[in-house]
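1. What follows is a predicted structure for the sequence shown.
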Amino acid sequence: MNIGIVFYFLGWVLGIEGILMILPCVVALIYQEPSGFYFLGVALFCGISGWLLAHKKLKSTVFYAKEGFVAVSLSWIVLSFFGALPFFLSGEIPLLEDALFEVISGFTTTGASVLSDVEALSRCMLMWRSFTHWIGGMGVLVFILAVLPLAGGYNIHIMRAESPGPSVGKLVPRVRTTAKILYLIYLFITVVQIILLLFTGMPLFDSMAMSFGTAGTGGFGIVNSSCGDYTSLQQWIFTIFMILFGVNFNVYYLFLIRKPKDALRCEEMRGYLGIILVSTLLITWNIRGMFPDILTALKHAAFQVGSIITTTGYSTTDFDLWPGFSRTILVCLMFIGACAGSTGGGIKVSRIAIAVKTVNKELSSLIHPRNVKVLKYEGKAIEHNVLRSINTYLVAYILIFTVSLLLISLDNFDLTTNFTAIAATLNNIGPGLSKVGPTCNFGIFSPLNKYILMFDMLAGRLELFPMLLLFAPRTWMRE
């Protein structure tokens, strides 16, 4: 293993994190909050440590999948640890495991919280908490690839480890250019949402914080009611942009290069939007008697469907009080997730669609054994290695889910709480049902089980295998 390249990336991650902490420092300065000194201190430490790790010239910049995956997983752990220090050192989140949980939930765009009163946090802490969503949404390593030239095409291993979906391709021949395009699209849509919210009369602080949570499909609110106290227009803006950030960014690139027909032919996007439409209509019909009129029911249904399928986790109402049919639909959406190549979590629409096509092919082969049917997705034949990776992913997903569920059941909470807690963290959603519903929090779990849920959040964000690779003994053997 090329350990040097791993430490080199860790150095860059620490340096970038130190720079990113300037934002909460500025917020603390504006609102005259002493908590800003903790961000300043951690930022300086990150900057110095990052320089020490990354300033030496590497003997070799060549690295392969193993180094790429290990660099990504360790980078996210280091990023989360130092990102949690201001919360812990300031005493605003007094327990280290709680501070880690909150920040890992932020960077992985999960949105699960251990806090019962988020409004007790200082403004700079609230901004950092929401900003972690934006940082983690596209991935800090993708950002580094945009500014850091490395040898040949080896950095595609970083993209594959950090980008969500069954396969990662390049929009253009160079990975560095691809990373730049992704971040420019990401930044542009975020700025558009901030501007629209400002036009509705929302303060700049709220507009930025809530847009960061929407863009990263994270879901940290800055008030205890999440999105419940905002106006109907603002809630519709959140709904639309949550759905937009759940679309594969390749679609936006096709629009950017003026190929709208190719973008609209995207099979995954059409499936994604179809699931949202059907789910919204079904839930609206089911909850119509709980609200004054059908339009209010539609607004809440569309918001929660968009929030759950994109794994954002915002809420406008306590959907844990909805009928069982509606709650079941939302739980199903937790697993489906958003599109590959988006900022959303979950299994991904593309994996579900390919799995369904595989089942259909098997049924057809049983009925007509002599027929040879080629599986196609997005108009292209599905390669065997893609099918193999999807099957392997689903097996690993079920194993992690099952083991995690067994372990957290030791806290003796009801099955709905335990099941949806794992679903909410492994799929990077945020709220679950029962004791971890939209009006509750994850502070009820023991310290051990909080760490299990933290692992699930990281594993879910990094598509399982980068985190699992850390526990494989052969990863650390010299070859």
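-> Nice, thanks for sending it over. Numbers count the residues shown, from 1 in each chain.
2. hey, let's count contacts and neighbours off CA atoms from now on
-> Noted.
3. What separation do you get for the spatially most central residue of the chain and residue 407?
-> Centroid-nearest residue in the chain, with Cα atoms, centre = their mean: residue 109, separated by 3.7 Å. Applying Cα to Cα, to the nearest Å, the value for residue 109 to residue 407 is 23 Å.
4. Could you do residue 170 as well?
-> Residue 170 is 39 Å from residue 407, by Cα to Cα.
5. coming back round to it: so the residue nearest to the centre of the chain, which state does it fall into?
-> coil (DSSP: H, G, I helix; E, B strand; the rest coil).
6. Please list all residues in contact with it.
-> 132-134, 136-137, 213, 216-219, 312, 428-429, 461 (Cα atoms under 8 Å, 6 or more residues apart in numbering).
7. how about a cut-off of 6 Å?
-> Contact analysis of residue 109 by Cα atoms under 6 Å, 6 or more residues apart in numbering lists 133, 216, 218.
8. Okay, buried residues for the strand or helix carrying residue 352 please.
-> Under the criterion of DSSP states H and E, residue 352 resides in helix 349-367. The neighbour-count check on helix 349-367 (16 or more other Cα atoms under 10 Å) flags 349, 350, 351, 352, 353, 354, 355, 358, 361 as buried.
9. ok, now stretch 3-19?
-> For stretch 3-19, by 16+ other Cα under 10 Å, it's 4-18.
10. what's the closest of those to residue 479?
-> Checking these against residue 479 by Cα to Cα gives residue 4 as the nearest, at 15.2 Å.
11. how close does residue 108 get to residue 336?
-> 17 Å.
12. Of those two, which one has the most company?
-> residue 108 (36 against 25; other Cα atoms under 10 Å).
13. Might you report the residue contacts of that one?
-> So residue 108 contacts 136, 461 (Cα under 6 Å, 6+ apart).
14. what about the helix or strand hosting residue 158, distance to the chain center?
-> Assigning secondary structure by DSSP H and E places residue 158 in helix 156-162. Here helix 156-162 is found 16 Å from its chain centre; the criterion is Cα atoms, centre = their mean, to the nearest Å.
15. putting a second one here so we can go through both:
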Amino acid sequence: MKRFHFRSIIHIMGLLLVINSIFMLTALPFSFYFEDDQHWAILMAVLITACSGGLAFFLTLGRERIVKKRDVYIIVTFGWVLMALSATLPYLLSGSIHSLTDAFFECVSGYTTTGASILSDIEAVPPSILYWRSLTQWLGGMGIIVLTVAILPLIGVGGMQLFVAEAPGISADKLRPRITDTAKRLWLIYIGLTATEMVLLRVFGMTWYDALNHSLTTMATGGFSTKNASIAHYPSPWIQYTIVLFMFFAGTNFSMMYFGFQGKLKKVWANDEFRAYFLSIVILSIISGLYVGVNVYDDLELGMRDVTFQLVSLITTTGFVSADYTSWAPSLTIMCFILLFVGGSAGSTAGGIKTVRHLILAKNGWLDLKRQLHPAAVIPVRLNGKAVSGEISYTVLAFVIIFLFIFVVGAMLLAMTGLDLLTAMGASATSLGNVGPGIGKVGPVDNFAWLPPAAKWICSVLMLLGRLELFTVLLLFTPFFWRGN
């Protein structure tokens, strides 16, 4: 039996490139409207991407396509890399970014919804290219693979394996029996919230162009902005409150939002992860906001707003900036650094370790204290009223240990490129957690442009590892993946 079905792999890779070229084409109207003279660069990028993808797609037509589990991991990992590589073309051909290293970093940051940027003067970039930059995050937010899930059945390939590999959470929580129906409903929620936020931001003072871009990157929990100062550019409290609300939505499990829109609010509140996610934001925002509002700003409303904005931005791994949180107090800087490891809910567009994993570890640790007193008792960890199997608990523990190990290795490698310890730790944590701003010289008022090329490639790898939740990528580096039956 064949271990890999490369014909099917190439076929799906080609489809991904064709889809990418179609979305890339939507940047063309912006070039004409703003007269930024980038239409030829965009058209050339579209043609190269579409022809490459179309050739791979059509040359592998005509036979039954088989996709096994091993094939899926190759498709997801290398598909993401291929998408990022093709996305560099508008930057390189337009001259907005001159080196492949910088362009690849920016595109990986886009598709992984990290939001780390090498652009020093964002406002000098042509509007059509900035729109493409925002769109890469929007596509990456839900996952180009999930989009393909709704299309693959049309060409004879089932999509459940792709969906699980692209979003390997605790379980595949399907909203409907068919995974294609699930993907469609997720995208309807995603598109609907994006459109709603865009209208609200326009009402509260943004231009339609800025409202569109910020809505694309908010719902993706990406954090790319069209302004050098990010959201700090907009002093309107209503703009900031609107973005806080939609960042919260984006960091919520989309299954919970689906139930919420159906009016099943009790079911949403009964979800342990949602309660932990919601209450942690509320409690941390109140305590930290009171401190900053009274002791730092001498303006309670502004302090509460900035703190809430930054905490939600960090927890949901969005990475928008409304204030320099590293200037508030050393204790709050440490707290913000810890939040780089938290992440939003499983089944959301957020990165990080995810709230549910922290919750399972905390529950297990608490129950271990009981087990010390009652060693013969069987006391299972319960989530949403159901016992969590030992296998899941071990998988969660393994994930967190590997996540922290990769963070340490990443920080060491970054330090070897010449970064100071604080910056290396901040860059490693924010890249792996897909957050964007970190601490040190990659903090909320800095960017990644000054990093040496080697450091940018290391951060790019960390971003990919974090976005695909480690195991999907790490499996490819194990000998049993390539040799096993």
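-> Right, received. Where do you want to start? Because the structure is a prediction, the values reported are computed rather than measured.
16. just to revisit the earlier point, mean deviation, the helix holding residue 352 of structure 1 versus structure 2?
-> On superposition with structure 2, the mean distance recorded for helix 349-367 of structure 1 (mean Cα distance after the TM-score superposition for structure 1) is 1.1 Å.
17. start and end residues in structure 2 for that helix, please.
-> The alignment of helix 349-367 of structure 1 onto structure 2 (TM-score structural alignment) covers residues 355-373.
18. do stretch 88-96 of structure 1 as well
-> The aligned range for stretch 88-96 of structure 1 is 92-100, by TM-score structural alignment.
19. How about residues contacting the match of helix 349-367 of structure 1?
-> Contacts of stretch 355-373 of structure 2 (Cα under 6 Å, 6+ apart): 273, 344, 345, 381, 396.
20. Which residues are in contact with the first one?
-> Put plainly, it is residue 273 of structure 2. residue 356.
21. What residue in structure 1 is paired with it?
-> Per TM-score structural alignment, residue 273 of structure 2 is aligned with residue 268.
22. mean shift between the host helix or strand of that match and structure 2?
-> Using DSSP H and E, residue 268 of structure 1 sits in helix 267-287. Helix 267-287 of structure 1: mean distance to aligned residues in structure 2 after superposition is 1.1 Å, counting by mean Cα distance after the TM-score superposition for structure 1.
23. Nearest spatial neighbour of residue 219 of structure 2, chain-adjacent residues omitted?
-> residue 250 (5.1 Å; Cα to Cα, 6 or more residues apart in numbering).
24. cool, residue 110 of structure 2 as well?
-> Per Cα to Cα, 6+ apart, closest to residue 110 of structure 2 is residue 137, 4.5 Å.
25. Which of the helices or strands spans the one you found?
-> With DSSP H and E as the test, residue 137 of structure 2 turns up in helix 127-142.
26. Specify, as a residue range, where that helix falls in structure 1.
-> Under TM-score structural alignment, the match for helix 127-142 of structure 2 is residues 123-138.
27. Identify, from the contacts of stretch 355-373 of structure 2, the entry nearest to residue 326 of structure 2.
-> residue 344 (21.4 Å).
28. Return the residue of structure 1 aligned against that closest one.
-> Using TM-score structural alignment, residue 344 of structure 2 lines up with residue 338 in structure 1.
29. give me every residue that touches its match.
-> Counted by Cα under 6 Å, 6+ apart, residue 338 of structure 1 has contacts 246, 309, 310, 344, 348, 349.
30. What residue in structure 2 is paired with the third one?
-> This points to residue 310 of structure 1. By TM-score structural alignment, residue 310 of structure 1 lines up with residue 316.
31. What of residue 293 of structure 1?
-> In structure 2, residue 293 of structure 1 lands on residue 299 (TM-score structural alignment).
32. Look up the closest residue to its match, ignoring the ones flanking it.
-> residue 293 (5.1 Å).
33. Ok, residue 430 of structure 1 next?
-> Residue 430 of structure 1's closest residue in space is residue 112 (Cα to Cα, 6+ apart), at 3.9 Å.
34. Now name the helix or strand holding the residue nearest to residue 463 of structure 1 when sequence neighbours are not counted.
-> Leaving aside its sequence neighbours, residue 463 of structure 1 sits nearest to residue 164 (Cα to Cα, 6+ apart; 6.4 Å). Using DSSP H and E, residue 164 of structure 1 falls within no helix or strand.
35. Could you export the contacts of stretch 355-373 of structure 2 as a markdown table, including secondary structure?
-> Shown next, in a markdown table, are those (three-state DSSP):
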| residue | secondary structure |
| --- | --- |
| 273 | helix |
| 344 | coil |
| 345 | coil |
| 381 | coil |
| 396 | helix |
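36. wait, which of these is closest to residue 478 of structure 2?
-> residue 396 (19.7 Å).
37. Identify the residue of structure 1 aligned to residue 12 of structure 2.
-> Looks like residue 12 of structure 2 aligns to residue 9 there (TM-score structural alignment).
38. Please apply the same query to residue 180 of structure 2.
-> So, by TM-score structural alignment, residue 180 of structure 2 is matched to residue 176.
39. Residue 62 of structure 1 versus its match, what's the distance?
-> 15 Å.
40. Structure 2: which residue goes with residue 421 of structure 1?
-> That one, residue 421 of structure 1, aligns with residue 427 by TM-score structural alignment.
41. counterpart of residue 34 of structure 2 in structure 1?
-> Under TM-score structural alignment, residue 34 of structure 2 pairs with residue 31 in structure 1.
42. should've said residue 226 of structure 2
-> Checking TM-score structural alignment: residue 226 of structure 2 goes with residue 222.
43. Count the residues that sit near that match.
-> 23.
44. Confirm that it lies within a strand, as I assumed.
-> No: Residue 222 of structure 1 sits outside any strand when classified using three-state DSSP, being coil.
45. quick one, what contacts it?
-> Contacts of residue 222 of structure 1 by Cα under 6 Å, 6+ apart: none found.
46. Tell me how far it lies from residue 107 of structure 1.
-> 16 Å.
47. any idea how far residue 52 of structure 1 is from residue 268 of structure 1?
-> 44 Å.
48. Show me the helices in the stretch 51-200 of structure 1, by range?
-> 65-90, 96-107, 123-138, 140-147, 156-162, 175-199 (DSSP state H, counting those that start in this stretch).
49. okay, the angle between the first one and helix 140-147?
-> Relative orientation of helix 65-90 of structure 1 with respect to helix 140-147: 110 degrees, computed using axes from the mean of the first three to the mean of the last three Cα atoms, to 10 degrees.
50. and residue 252 of structure 1, what pairs with it in structure 2?
-> By TM-score structural alignment, residue 252 of structure 1 lines up with residue 257.
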